[in-house]
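Trainee: The sequence isn't on hand, but the structure is:
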């Protein structure tokens, strides 16, 4: 019997187009069937730039053969996840940030807060600095 497809919520900001995130999603797909939803927190004043970054990331990953959708979310990463999180819909979370010292999300404790809010483990990907 084939493994069921897992639905993975991927939270990323500026790192959504990073090679590290791309490699992590390929590695996750290699472990078993997966569908990914890229969630990019974006402010209204910068939504056009965020939308373009998200579209580029989705197109690259689809071109690589991954099943990917994308959506913009609230500027606050925790609120963005809370607004879309459904434990029936999603099985896993992947969080992409810049390294410690460069990541406001790490300073705010976003990885642990996501685990508490959703009850699922959060795989953390550290992306290279731009």
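Mentor: Arrived safely, thanks for sending. On a predicted model such as this, the values are computed, not experimentally measured, just so you know.
Trainee: CA atoms for contacts and neighbours, from now on please.
Mentor: OK.
Trainee: which stretches of this structure form helices?
Mentor: Secondary structure of the chain (DSSP state H): helices located at 19-31, 47-63, 77-84, 104-107, 110-118.
Trainee: what about versus this one:
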């Protein structure tokens, strides 16, 4: 069985690459390996390594999850921030027979400005198929709702709202949990909340993946908008009397900056006296 290596970043869910993968690897025709290079975020003064890795891993998870719904199993890995190094590392690891590389159009693709396609062809000696995907105009193969929450991540009010939004099996939820501080204990606490919400969504038969992110919820949201083609946003906060996010006018700032529909949920943390 031949092996196909697909390399993409923000365009990983683009319709063209999904259709090409389905054509080449559907019905068990080939083994598929997906490689997503890490991307440095545009927002924030501090780069959190966990958040950068998580963002790429979520793109891998979502691609694999969606492909699974059309009957394709794939191996996925997070690659080096440099797309050339990421591709060549994957070539050395998986020995593919051919490579698919998906990029944005030339006017906006940093990869093409570095002659990525030609360099990989020359270095690997493999056939390389280049797919151009403008996700802003063409869309992707599934709808994406961005979910931003922290202390209310396990709240029933949030889960109820997300269940209402899931009107299609091709709809997925990207969960973002800001760390509420630096790395270490704050990151572990955020990851525990993330895992709890993603597990509850999957238990409800919803497609979901998630990442921990910058401590500032606005920065975390804007970086996620860079990494994913999002249709709408759900932000879950504590009640107004207790929410620092609301005091910082988070809802309006995100609405103004993204131009996306934003749903605000006020919720009570699970296990608190009020929730009980």
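Mentor: Right, received. Where do you want to start? Values in this document were obtained by computation on a predicted structure and should not be read as measured data.
Trainee: Could you take the helices of the first structure and lay them out as CSV, with extra columns for mean neighbour count and distance to residue 8 of the first structure?
Mentor: Shown next, in CSV, are those (neighbours: other C-alpha atoms under 10 Å; distance: least, C-alpha to C-alpha, whole Å):
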stretch, mean neighbour count, distance to residue 8 of the first structure
helix 19-31, 16, 9
helix 47-63, 16, 14
helix 77-84, 16, 12
helix 104-107, 15, 19
helix 110-118, 15, 13
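Trainee: Ok, which of the ones you listed comes nearest residue 38 of the first structure?
Mentor: helix 47-63 (7.7 Å; C-alpha to C-alpha).
Trainee: quick one: that closest one aligns where in the second structure?
Mentor: Under TM-score structural alignment, helix 47-63 of the first structure corresponds to residues 187-203 of the second structure.
Trainee: And stretch 14-22 of the first structure, by the same measure?
Mentor: Going by TM-score structural alignment, stretch 14-22 of the first structure sits over residues 151-159 in the second structure.
Trainee: before we move on, what about stretch 114-127 of the first structure?
Mentor: Under the criterion TM-score structural alignment, stretch 114-127 of the first structure matches residues 254-267.
Trainee: Any chance of TSV for the helices of the first structure, columns distance to residue 12 of the first structure?
Mentor: Formatted as TSV, these follow (distance: least, C-alpha to C-alpha, whole Å):
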stretch	distance to residue 12 of the first structure
helix 19-31	9
helix 47-63	9
helix 77-84	9
helix 104-107	10
helix 110-118	11
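Trainee: Which among those helices is found nearest to residue 5 of the first structure?
Mentor: Per C-alpha to C-alpha, nearest to residue 5 of the first structure of these: helix 19-31, 9.8 Å.
Trainee: what's the spacing between residue 70 of the first structure and residue 123 of the first structure?
Mentor: 18 Å (C-alpha to C-alpha, to the nearest Å).
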